[in-house]
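Peer 1: Okay, predicted coordinates and the sequence, questions at the end:
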Amino acid sequence: MRILQIIDSLEAGGAERIAVSYANALIRHSEFSGLVVTRKEGPFVNQIDSSVSYLFLNKKKTLDFKAVFRLRNYVRLNKVTIVHAHGTSFFIAFLLKLIYPKVKIIWHEHYGGRIRESIRDNFSLFFSSIFFSSVFVVNHQLEAWAKKNLLVKKVSYIPNFATFEENYPNTTFLKGNDEKRIVCLANLKKPKNHLAILIAFQEMKLNDLGWSLHLIGKDYKDGYSIQLKEFINKNKLENFVFIYGSKNDIKHILSQITIGILASTTEGFPVTLLEYGCAKLPVVSTNVGYCPLIIKDNLSGLLFDPLNQSQLQQQLHKMISEKSLRDRFGMQLQEFVFNNYSKAKVVNLLLNKYKTI
């Protein structure tokens, strides 16, 4: 098999991370593994294995025919048989199929919020799906949505997996007290619901108890970001809540953390929870998307409704109050992640799906 991953950007995000991880993993399992980025590079470009064939198209607009023909030439030159398009890159994959029909197209959906959208909201996706050989999704809700709304017979659930890149130096040293650090590993954007975490931290007066909160993820410096920073300043939390932006040394960061938290109002399959598990962290998590299948409530972590502020605070209070509970949850989650979402297991499933295309 000669397989190409396509993604629109290499900004720090879940879909982008998975596209790079797939390209890197497939080097040892296929004749050719490539990665094409259509629109914008980003920090994940540094995580691409040197053995992966890489192309940046620098696409400037939706219908950029120059970029499409560059992609066709690349696919033809490298004798690519399967194009695995992640997220919004489905459209350029569709255009490629029109001018190079022999290639097989797989679309991989990572966005959990799609389940609340109709065909009318996704007309271009609906039409393009005629040309897909298969669709991969990251949770069973998306699987049901795709089967109902898209013109493709093969729809498969493929779980994510998490790996820590070992080639990054330990450059991020967190502020705050040891054994009393909470992290939210998520880009600063609306569905991630950071404000709910900030409100809980402030109303519970966790700073008076010596706790600190650390927000790791891309800061878009937009209205959402400004709202968070204004809340921090208004409540005089500058010495207890810290925003770091995107970071590469995630394994090192999580080794300094006591509790992991995720409060998204929408999720597909968050790699963040797998990373928390790999780091043996106890987790307080939103109950949306695939999260309840990773975090088993009161067994490997605590779940809450992201729209219920009091429930979030109750679960967070329970977690910070009982160290023995944290130790047990962290151990259970790590074991569950290693047993069910290992790189080897997911890549083997992926290869089997490719073979059916």
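Peer 2: Perfect, thanks for sending it. Bear in mind that the values here come from a model prediction, so they are computed numbers and not experimental data.
Peer 1: CA only for contacts and neighbour counts going forward, please
Peer 2: Noted.
Peer 1: ok, the nearest residue to residue 87 once chain neighbours are set aside to residue 269 distance?
Peer 2: Residue nearest to residue 87 in three dimensions, not counting chain neighbours: residue 109, with 5.2 Å by Cα to Cα, 6 or more residues apart in numbering. Residue 109 is 10 Å from residue 269, where distance means Cα to Cα, to the nearest Å.
Peer 1: now do residue 59
Peer 2: From residue 59 to residue 269 the distance is 28 Å (Cα to Cα).
Peer 1: Spit out the contact partners of residue 270.
Peer 2: 14, 160, 290-291 (Cα atoms under 8 Å, 6 or more residues apart in numbering).
Peer 1: which residues of the stretch 51-200 of the chain fall in strands?
Peer 2: 53-56, 82-86, 104-109, 134-137, 155-157, 181-185 (DSSP state E, counting those that start in this stretch).
Peer 1: Packing partners of the shortest one?
Peer 2: The one in question is strand 155-157. strand 134-137, helix 140-149 (3 or more Cα pairs under 8 Å, 6 or more residues apart in numbering; DSSP states H and E).
Peer 1: what does that strand rub up against?
Peer 2: 134-140, 143, 146-147.
Peer 1: putting a second one here so we can go through both:
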Amino acid sequence: MKVCHVITSLDIGGAELVLYRLLSAQLINAEDISVITLRPEGVLAAKLREVGFKVYSLNVTGLLSLIFAVMKLSKLLKVINPDVVQSWLYHADFITSLSSLWLKNIRYVWGIHTCQLPKGKPATWLIMKCCALLSHRVPDKIVCVAQAAQQLHVRSGYAADKITVIPNGFAVSEYAPEPGLRQALRRELQLPLSAITVGIIARWHVDKGQDIMLEAIKRLQIANPEVIFLFVGRGCDADNKEMARLINACPYPEKILALGERSDIPALLNAIDVFCMPSRTEAFPLALGEAMCAALPVVATNVGDVEYMTGNLVTLANPADSASLAECLSSVLANSAEYRAQLGRNLHKRVSEHFSIDQMVKRYQQLYSSLQS
């Protein structure tokens, strides 16, 4: 079966990484899989091409080029001649739907990776509303990564009978705890081996709630002055003046490190003791799943499918509530190291049993096969 994936971008992002991991687990089928990005090629394009996947770019850079992209995509799909086209994110769903007017005998699957309707982006909101109308005519199936995303989009007018949920999958073994990695990274960061360290891994964005986290830290540091907090992600660095202001408002700003974007996330997860996700909104968060793979105890807000992910093993904080977040994190920190280790083991067991990359690949393959019968 020939499958073509159409995605808005191949830069680093949630949906982009899910696609990359999905394809990386199917190298044996690389010759039957192609990828088209609407925007100019991102860093993941080269990585996919290196391992044998065919990657194309439509070079969309604005609304005008978006119009021409429909014809370019139609021509390209005629050459590729796939059995199934899987699109990812609103813009790709919309463009592939328009291209279907000129194509025959192709099955279409859409992908939805958000639990929040577009805010402050009128063009994206309009495309989403157009997709809601088109959903009743064009796609054969619509894949949501979270039950919360399914419910939101049904309320927004999407065809309920076409929607299925396939949770994100994780390469569990890549994040296995390794004492050597922990010691090496702690030496690099000049962290005492015995210090309790809390990690927050996400790009700086209002949805990710780093401001809420720093407000919670102001409360926490009064009773926990020895705890070290690590912020990791694009924009979490010394150049971020807003972040610096919030850090300096905390009782012990020297215990808060902003490390910026890093590529050694498995090592970082080995180096911390507790993972915290203070997001205002998520669907099926990758960073949280990776922390579970690393057998870390987690503290998170009750957004998207986080409750389902964690399987009621964790007391979740209220979104956008620094007091609630501080209370949940304080409870975990106040418990023994053995309690935290057992919580981490339980979360590792859950992600291994329910959300492995192999399970995700199997679900997508079963979906595509069902469209051919």
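Peer 2: Thanks, I have it. Since the model is a prediction, treat every value here as computed from it, not as a measurement.
Peer 1: follow-up on the earlier one: in a markdown table, list the helices and strands packed on strand 155-157 of the first structure along with distance to residue 218 of the first structure and mean neighbour count.
Peer 2: Shown next, in a markdown table, are those (distance: least, Cα to Cα, whole Å; neighbours: other Cα atoms under 10 Å):
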| stretch | distance to residue 218 of the first structure | mean neighbour count |
| --- | --- | --- |
| strand 134-137 | 24 | 24 |
| helix 140-149 | 26 | 18 |
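Peer 1: For residue 357 of the first structure, which of those is the nearest?
Peer 2: Proximity to residue 357 of the first structure (Cα to Cα) singles out strand 134-137 among these, at 7.2 Å.
Peer 1: between the helices and strands packed on strand 155-157 of the first structure, which one is nearest to residue 26 of the first structure?
Peer 2: Closest among those, using Cα to Cα: strand 134-137, at 16.6 Å.
Peer 1: Any idea how many residues pack against the counterpart of residue 18 of the second structure in the first structure?
Peer 2: Using TM-score structural alignment, the partner of residue 18 of the second structure in the first structure is residue 18. Residues near residue 18 of the first structure, counting by other Cα atoms under 10 Å, number 20.
Peer 1: Distance of residue 18 of the first structure relative to residue 107 of the first structure?
Peer 2: For residue 18 of the first structure, the distance to residue 107 of the first structure - Cα to Cα - is 13 Å.
Peer 1: wait, what's in contact with the aligned residue in the second structure for residue 319 of the first structure?
Peer 2: With TM-score structural alignment as the criterion, residue 319 of the first structure lines up with residue 332 in the second structure. Neighbouring residues of residue 332 of the second structure by Cα under 8 Å, 6+ apart: 299, 340.
Peer 1: is it true that residue 332 of the second structure lies in a strand?
Peer 2: No - going by DSSP: H, G, I helix; E, B strand; the rest coil, the assignment for residue 332 of the second structure is helix, not a strand.
Peer 1: need the strands of the stretch 51-200 of the first structure in CSV with distance to residue 42 of the first structure, can you?
Peer 2: What follows is the strands of the stretch 51-200 of the first structure, written out as CSV (distance: least, Cα to Cα, whole Å):
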stretch, distance to residue 42 of the first structure
strand 53-56, 11
strand 82-86, 16
strand 104-109, 20
strand 134-137, 24
strand 155-157, 27
strand 181-185, 17
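Peer 1: Looking at these, which is nearest to residue 122 of the first structure?
Peer 2: strand 104-109 (12.8 Å).
Peer 1: just to revisit the earlier point, most neighbours of all the contacts of residue 270 of the first structure, which one?
Peer 2: Busiest of those [other Cα under 10 Å] is residue 160, holding 25 neighbours.
Peer 1: Tell me which residue of the second structure matches up with that residue.
Peer 2: Using TM-score structural alignment, residue 160 of the first structure lines up with residue 168 in the second structure.
Peer 1: Many thanks, I have nothing further to ask.
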